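Undergrad: attaching a predicted model along with its sequence, questions to come.
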Amino acid sequence: MNLTSSQLALLLAVKQGGSLARAAETLGITSPAVSQQLAKLERDLGALLVERGARGAKLTPLGNLLAEHSERVAAELSRAEETVAHYLGAHANRLRLGAFPSAAVALLPDGLTALRYRHPEAQLSVVDVPTDGGTELITSGELDLAITASYSGAPSAVEGVRFEHLLTDPLRVVLPDDHPQAQGPASQAVELKAFEKDAWACSITGRPARTQLNSAAADSGFVPWVPFQTESYDVAQALAASGVAVAFVPELALVPGRGTRARRLKPALARDVFVALPASASHVALAGELLTILKKTGQALHRRQQSAATLG
């Protein structure tokens, strides 16, 4: 038969109380209920577990062995409760974040300021992650929330992780200000084909941004020449400012400066920015709070982008 923890607890209560009446009081049930449960357990086991007498009740040798198991079960349950309390306590006031640099600059400050104001004792931390990274740190439990991006629609499904869309981040082509395509109205989109013979600054082969460039260029009928390979949009823009390259740069990462112009592309290209967090994040209350703030920030950025596009 399958013993249950409640049956073991019944035997432990008899052992500790020394009578069926005291066991009933400990368990919060009636004495007849204790007698009935013990009788059923003994029938199921085919062995006597309690010796009843005028001075009370005591366990048989087998009953004592089972009561010892009950003590160990009770101890494990107590430790389990402590584990739950520690886990929830550790997460209640802690938020471990990951973000790629341009998202950390554009999206996180408002949220971190709000959390610091609302929860002065909160333990906040941020680590750099690759543009398309962070989800593996969510699944491993090292991060509570990560800001990630996809250059090809929705990110691939990851078990135990849910994604919340924040915004679509348009890509611009950043040019030296003396480039022929840098002339004319800022609102005028330029054809990607116009950069067929230019040197490009972009990430290495296999990275999402490079894959997007290669695919868009293929659609326009050419293979891009990429002698400058960097993951940093700051470096890419510096190379454009020096006059040696052109580069795709998302609006979140644009740094207006001398020596460059940022132009819209035709056809338009973009990346999508998401928040990744555990599929069940109820134990991390601050994650849900920050997500709400990030969505508002993303909506505000989107409105500014639309306004700039209209004015441009």
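TA: Happy to help now that I have it.
Undergrad: from now on I want contacts and neighbour counts done on CA atoms only, so please keep to that.
TA: Fine.
Undergrad: show me what contacts the residue found closest to Ala199 once you drop the neighbours it is linked to in the chain?
TA: Counting by CA to CA, 6 or more residues apart in numbering, Ala199 lies nearest to Ala245, which is 4.9 Å off, once chain neighbours are set aside. In this structure, Ala245 makes contact with 175-176, 198-201, 228, 236, 239, judged by CA atoms under 8 Å, 6 or more residues apart in numbering.
Undergrad: one more time with 10 Å, if that's ok
TA: Applying CA atoms under 10 Å, 6 or more residues apart in numbering to Ala245 gives the contacts 174-176, 179, 198-202, 225-228, 236-239.
Undergrad: below is structure B, check it against A:
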Amino acid sequence: MKVTLRQLEILRAISIAGSISRATRHLGMSQPSVSQQLAKMEDALGVLLFVRRRSPRTELTPAGMYWASSAERILAAVEAAETQHLDLFDGSGLSLSFGATPSLTGRFIERVAEIALSVPQISRFDHVWAINSAELIEKLMMHKVNVAVLSAERVEPHRESLSVFGLFDDRIVLAVPASVPVDSFRACLSGKDGSRYAGCLNRYVDIGDIAHWSAKSRNWYQNLLPRAHPYFGCMTHETAVRIVAAGLATCHTPMSVIPNLPGDVRKRVRFYKLEEIARSVALAMPKHLNSVSPFRDFAAQVSGLVRDEYTSERLGLSQLPLPNNTDR
């Protein structure tokens, strides 16, 4: 019986991604090649690793779950040894891949890149972009990313494998065109739409399911701006705010997006607090990297940056309270 590291990598990828087709994208392999390696692994072990049935998700057998868990431990140990080797014996330095979602880009990535440059053992820094935290956690668990800042909720199921550091509560705010007078906004909140600004207040930007709080966002509109409908749809929060800046609609966006917006966009948008909608943001990295001082130092500095600059108090300076609505 001989199981290869490549086969363990394939099994880990499928276990994390939930299907062979999704795993192939992370592995950079064709589906026939993945299936061939899995068949060889099953032959070597004398067991089936997957339940054979028509389903969009790949279901592991008990033996498959055992080997998926073993694969995570074995591969983490190998990758830890390789990283330590580079740190101790290889003068070329370490390569660091940092992952973040679109709401934490712009100026934030500039500062993170400066931190990477300040750690002398890091010889290369790569910023890995992911559409949302769900995609980012896959990259993190497959070790395509070393350190990531993402939604804490997505990290919870993987705490056994990851070191997690809580950073801040990222409040969700309502973005409204600055051209809309507060009185007109208050009128729409009270169910009136007689002003000439009602058009943009009766439309909002729907970001689909890229954010886990999207259902809360839709419920908010149904309850407080019931005349508004999701005319626009887009895949990033920054794009949604740009549509608002054009005076076309409103949208919900994480507070952390605000400092990364261009100045000309920010001045055309007014942000209102919505205390009832929030997400927690965390920094996460594989546990074995805690023993590698350059990664540990980088993570500590990024955590400090985020805690200093992305607090509710600091970002709250650019927000206004929701207008009082005495007409309802």
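TA: Nice, thanks for sending it over. Predicted model, so just to flag it, every value in this text is computed and none were measured.
Undergrad: follow-up on the earlier one: matching the residue nearest to Ala199 of structure 1 against structure 2, which residue comes up?
TA: Residue pairing (TM-score structural alignment): Ala245 of structure 1 is matched to Ala249 of structure 2.
Undergrad: quickly note the distance from its match to Arg186 of structure 2.
TA: Between Ala249 of structure 2 and Arg186 of structure 2 the computed distance is 15 Å (CA to CA, to the nearest Å).
Undergrad: and Gly106 of structure 2, what pairs with it in structure 1?
TA: Using TM-score structural alignment as the criterion, the counterpart of Gly106 of structure 2 in structure 1 is Val105.
Undergrad: which of the helices or strands spans whatever residue of structure 1 lines up with Phe232 of structure 2?
TA: Alignment note (TM-score structural alignment): Phe232 of structure 2 maps to Phe228 of structure 1. The secondary structure element spanning Phe228 of structure 1 is strand 225-229 (assigned by DSSP states H and E).
Undergrad: could you do Gly166 of structure 2 as well?
TA: Secondary structure assignment for Gly166 of structure 2, by DSSP H and E: strand 162-177.
Undergrad: one more: Ala80 of structure 1?
TA: Here Ala80 of structure 1 sits within helix 61-92, counting by DSSP H and E.
Undergrad: and that helix, what does it pack onto?
TA: Where contact means 3 or more CA pairs under 10 Å, 6 or more residues apart in numbering; DSSP states H and E, helix 61-92 of structure 1 is packed against helix 5-17, strand 50-53, strand 56-59, strand 123-128, helix 285-311.
Undergrad: tell me the buried residues in that helix?
TA: For helix 61-92 of structure 1, the neighbour count (16 or more other CA atoms under 10 Å) marks 63-64, 66-70, 74, 88, 91-92 as buried.
Undergrad: cool, and stretch 140-150 of structure 1?
TA: Buried residues in stretch 140-150 of structure 1, counting neighbours by 16+ other CA under 10 Å, are found at 143-150.
Undergrad: what about the most centrally placed residue in structure 1, which SS state?
TA: Residue closest to the mean C-alpha point of structure 1, counted by CA atoms, centre = their mean, is Leu277 at 2.2 Å. Applying DSSP: H, G, I helix; E, B strand; the rest coil to Leu277 of structure 1 yields a three-state assignment of strand.
Undergrad: just the one 3 residues further on next, same as before
TA: Local secondary structure at Ser280 of structure 1 is given as coil here, using three-state DSSP.
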